[in-house]
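>>> Make a model of this:
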Amino acid sequence: MIAKAELHCHLEGSIPPALARELALRNGLELPPGLMGEDGFYVWKDFLSFLAAYDLVCTTLRSARDFGDVLYSYLAGAAREGAVYVEMFCSPERPAALGIAYGAWLEALAEAIDRARRDFGIEGRIIIICIRHLGPERALAMARAMVAEPHRYVVGFGMGGDEARFTPLDFAPAYRLAHEAGFGCTVHAGEVMGPESVWAAIRDLPVTRIGHGVRSAEDPALVTELARRGIVLEVCPGSNVALGLYPDRASHPLHRLIDAGVRVTLNSDDPPFFHTTLGTEYELAGLDEAALKRIARTAIEASFADAATRRRLLGEMEP
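Sure thing, here's the model as predicted:
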């Protein structure tokens, strides 16, 4: 089995139906019939129903322990598919809305990472993400909190949410603060919005990675620039197909980006919602074993883990 690594997965989006049922039962909640299919994935038919399903699943989270159990569950499943390293996107917005202190939330996540390492040998790290449509002031406050209360497993800063709202430049103060404090930086761009969103991100933010970024393939000059600068794309083909960006995997620009010299990684995004897993992404990428090993090594090289951890993981991977 090829050793794998993942850089783009959302904590709340990783909750499998079996765990959602368990959390609902624990917290005295009832999930509506029809939310979960018999195949172990969620049921939705369009973008709005996807968002509705996502929000319903998120309501099962009530305590710091719940968030930790989600992270442990994901790391356990990824390890069974050969993952040796995972960076998880974690937003403090939801725990804060539940009245969970930032430190208590982080400690629950850290305990899950430690437990997964003991049980499965997998390394986990956390990327704190702000939510774009909540605005730059909230993002700056989040970056300040992250910098003021550093944690050994918090290695990066990122941004998800509605790509059509605000501009990357609006978030430059938050990103500058995180970057100057030594955190790695990534941002969702070039998914819903086109190449111009990626140009703006690499021009105005100190990012070394782009979440998704696949619409870059529509602009040859941008593809050349990404390759020249070595910026890594966190590509999620299953997610892109499920949300209708491309009709099928054969139409996806993954291979074109690789052929143009762009550094890419393979990721699952919100796996139980998109009928995928990290292992499935590697299996259905249409690449040979050597190419998949290069992608896994790229993920470790582009990770925000400390240099010693990167060296160790790369040393343990087959060349």
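>>> For the rest of this, base every contact and every neighbour count on C-alpha atoms.
Noted.
>>> quick one: terminal-to-terminal distance for stretch 7-27?
With C-alpha to C-alpha, to the nearest Å applied, stretch 7-27 spans 30 Å between its terminal residues.
>>> please give me the structure for this one as well, since I'd like to look at both together:
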Amino acid sequence: MTGAKQRDLNKLPKAHLHLHFTGSMDQRTLRDMAQVHGMRLPSALLSAEPLRVPADQRGWFRFQRLYDAARACVRGEADMRRIVDEAVAADAADGSGRLELQIDPTSYATRVGGITPALEIVVDEARAASARHRIDVGLVVAASRIRHPLDARTLARLAARHADDGPGGVVAFGLSNDEHAGRTPEFAPAFRIAASAGLALVPHGGELRGPEHVREVLANLTPTRIGHGVRLAEDTGLLDEVVRRGIALEVCPTSNVSLGVYPGIADVPVRELFDRGARIALGADDPLLFASRLSDQYRALRDVGWRDAELAELARSSIRASLAGERVKVSLLAGVDQWLATEA
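Below you'll find the model as predicted:
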């Protein structure tokens, strides 16, 4: 009923499994960094409106150009530590009890003396921020499709050296950027290196490209989870296979709309995935560009008809799909039950 009191989605315990390092910033932080470093920002990065681009190469190019402009403002250790701390704090305010923050250390290596110190800075700050904000934090080291596959192997070895399921440790290895770039089979050796170190495998797939891309990812990268995967709804046979294999999907509804994959939230096929038994973890992807954080994903679904019991089940799914320890999962799942038992 319009105007009726509703449960507070910021108090719904949940896990956040799809958040990129630079894209986690808010505009205030970006403006501060740009001012300190004497850099000019594109007006689109300062707009209160979310980015909207067509789902083609031109649209992706615009998104990537803006992302690169924001990343260029991250000039050193202090900036990197600030981003980690604020990302963890924002997630805690959103009710997240587990954050798995994704970073490509290569992007910041020249500013702090190499990829090893770049990752170690983030690991160190993630550990401190986890304790400071009382939220469990793990890191995902992600290679980029637009770089050489040998670079991915280097990152996989680095991730393996920092593999640790304690707060702030590296728990997974991913592959991001334009799904049209690179050849998926060429990244398989990097994923084997990561798997041999016990890391989960969480490549992007099935957002800009359809089910055929998910098939490539399944065949070559043996994913634990798939970043996005939303277009599996176009091939129910393949979706059923993913469900049978217990592969979770990191679905980012507002991102899908901003990148032109779907015209509106009601068109994002979360319901279709949910009804066929997919393990779904809602994610914000890049709040800086899409003007939407974790609780906003749940709020957006509520606005198109999802009931609180269903949103609670999505929160449970995110927690179960996370790489948190069993103690953390049990605590968060109990919190979901308590949230749902509370009168709206």
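>>> Please state their TM-score.
Once superposed, the chains reach a TM-score of 0.92 (TM-score structural alignment, normalised by the length of structure 1), with 317 aligned residues with a C-alpha RMSD of 2.1 Å.
>>> which stretches of the stretch 1-150 of structure 1 form strands?
Under the criterion DSSP state E, counting those that start in this stretch, strands of the stretch 1-150 of structure 1 are mapped to 4-6, 83-90, 123-131.
>>> wait, which of the ones you listed is closest to residue 35 of structure 1?
The minimum distance between residue 35 of structure 1 and the strands of the stretch 1-150 of structure 1 falls on strand 83-90, with 23.4 Å, by C-alpha to C-alpha.
>>> and the closest one, how far from structure 2 on average?
Taking mean C-alpha distance after the TM-score superposition for structure 1, the mean distance separating strand 83-90 of structure 1 from the aligned residues in structure 2 is 0.9 Å.
>>> Structure 2: matching residues for that strand?
Using TM-score structural alignment, strand 83-90 of structure 1 lines up with residues 96-103 of structure 2.
>>> And that stretch, how far out from the chain middle?
Centroid displacement of stretch 96-103 of structure 2 relative to its chain, using C-alpha atoms, centre = their mean, to the nearest Å, is 8 Å.
>>> hmm, back to that, dump the strands of the stretch 1-150 of structure 1 into CSV; add mean neighbour count and distance to residue 282 of structure 1 as well.
Listed next are the strands of the stretch 1-150 of structure 1 as CSV, based on neighbours: other C-alpha atoms under 10 Å; distance: least, C-alpha to C-alpha, whole Å:
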stretch, mean neighbour count, distance to residue 282 of structure 1
strand 4-6, 27, 8
strand 83-90, 26, 11
strand 123-131, 24, 19
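>>> of these, which approaches residue 72 of structure 1 most closely?
So among these, strand 123-131 is nearest, using C-alpha to C-alpha, at 9.4 Å.
>>> how much does the closest one deviate in direction from strand 83-90?
Strand 123-131 of structure 1 runs at 20 degrees relative to strand 83-90, counting by axes from the mean of the first three to the mean of the last three C-alpha atoms, to 10 degrees.
>>> so where is strand 123-131 of structure 1 in structure 2?
Counting by TM-score structural alignment, strand 123-131 of structure 1 corresponds to 136-144 in structure 2.
>>> Residues contacting the matching stretch, please?
For stretch 136-144 of structure 2, the surrounding residues in contact (C-alpha atoms under 8 Å, 6 or more residues apart in numbering) are 88, 97-105, 123, 126-127, 130, 151-152, 155-156, 159, 165-177, 323-324, 328.
>>> Next step: these restricted to helices.
Counted as lying in helices by DSSP state H, out of the contacts of stretch 136-144 of structure 2, are 88, 123, 126, 127, 130, 151, 152, 155, 156, 159, 328.
>>> Buried members of those into ChimeraX, please.
Filtering these down to the buried ones (16 or more other C-alpha atoms under 10 Å) takes a single ChimeraX command:
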select :88,123,126,127,130,152,155,156,159
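>>> And the ones in helices among the contacts of stretch 136-144 of structure 2, which two are furthest apart?
The span of these, defined through C-alpha to C-alpha, is set by 151 and 328 at 33.7 Å.
>>> hmm, back to that, select, out of the strands of the stretch 1-150 of structure 1, the one closest to residue 316 of structure 1.
Using C-alpha to C-alpha, those put strand 83-90 closest to residue 316 of structure 1, at 9.4 Å.
>>> got a list of contacts for that closest one?
Under C-alpha under 8 Å, 6+ apart, the answer for strand 83-90 of structure 1 is 3-12, 75, 121-129, 158, 300, 303, 313.
>>> ok, now with 7 Å
Residues from elsewhere that reach strand 83-90 of structure 1, judged by C-alpha atoms under 7 Å, 6 or more residues apart in numbering: 3-11, 122-129.
>>> Kindly report the same for stretch 242-252 of structure 1.
With contact meaning C-alpha under 7 Å, 6+ apart, stretch 242-252 of structure 1 is reached by 47, 237, 240, 241, 274.
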